[in-house]
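Asker: Quick one, structure for this:
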Amino acid sequence: MRLDKFLKVSRLIKRRTLAKEVADQGRILVNGNKAKASSVVKEGDELQIRFGQKVVTARIDQLRENVRKEQTAEMYTILNEEKLDKVDPSFVDDEA
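Answerer: So this is what the prediction gives:
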């Protein structure tokens, strides 16, 4: 499944276009590597998503095409949430 679609279906990010923008800005890592919106993710992959000054680390537990709002929490496990004091160099856009 594409990364942007997973983020939308799981409701980690509410809109697919926003998920694409976040990925294109280099703010998502999949298993430690920068990921594009079109990157393919699978069960067991670890995502690191930077939301402003917060980094959320989650593991993909299930991939589903359609899911009810109440079932979205079954799709992933939050492993860590941390607030950033400084910019993490692994999230800095190399092209800027």
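
Asker: Every contact and neighbour count from this point should use C-alpha atoms.
Answerer: Fine.

Asker: So N66 versus R11, what's the distance?
Answerer: As defined by CA to CA, to the nearest Å, N66 lies at a distance of 11 Å from R11.

Asker: So the two - more neighbours on which side?
Answerer: More crowded of N66 and R11, by other CA atoms under 10 Å: R11, with 16 against 10.

Asker: Another for comparison:
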Amino acid sequence: MAQVMRLDKFLKVSRLIKRRTVAKEVAEKGRIMINGTVAKPGTNVKPGDELVIRFGPKTVTAVVERLEENARKEAATEMYKIVSEVRNDQENGESGR
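Answerer: Purely as a prediction, here's the structure:
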């Protein structure tokens, strides 16, 4: 088991983001933070790190549980724990009128 892993690879292997190229683009746009710091695609993640990912209409906060070079679909969800999922329109104080 790896001790550290590139952010873009972790997102792909864990299936938080299905494709590494998409993970790389999201990170390059500054939409991913690790422990409160904006992360680049090559930033290393390790168990215990908190990831905040802004996907279009929602923001997902997850904690890295473990790292694996390759994970089957069933094992991928064990690589992280979702802490929260927030719809961004609720964050901005807008109500659904």
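
Asker: Superposed, what's their TM-score?
Answerer: Scored against TM-score structural alignment, normalised by the length of the first structure, the superposed chains reach a TM-score of 0.88; 88 aligned residues with a CA RMSD of 1.4 Å.

Asker: and the aligned partner of L67 of the second structure in the first structure, what does it touch?
Answerer: Alignment note (TM-score structural alignment): L67 of the second structure maps to L63 of the first structure. Neighbouring residues of L63 of the first structure by CA atoms under 8 Å, 6 or more residues apart in numbering: 1, 6, 42-43, 75.

Asker: Could you rerun that using 6 Å?
Answerer: Applying CA atoms under 6 Å, 6 or more residues apart in numbering to L63 of the first structure gives no contacts.

Asker: so how many other residues sit close to the counterpart of G52 of the first structure in the second structure?
Answerer: Counting by TM-score structural alignment, G52 of the first structure lines up with G56 in the second structure. Per other CA under 10 Å, the neighbour tally for G56 of the second structure reads 9.

Asker: Just give me the match in the second structure for K20 of the first structure.
Answerer: Alignment note: K20 of the first structure maps to K24 in the second structure; criterion TM-score structural alignment.

Asker: quick one: its match and P41 touch, right?
Answerer: Yes: between K24 of the second structure and P41 there is a contact under CA atoms under 6 Å: 5.1 Å.
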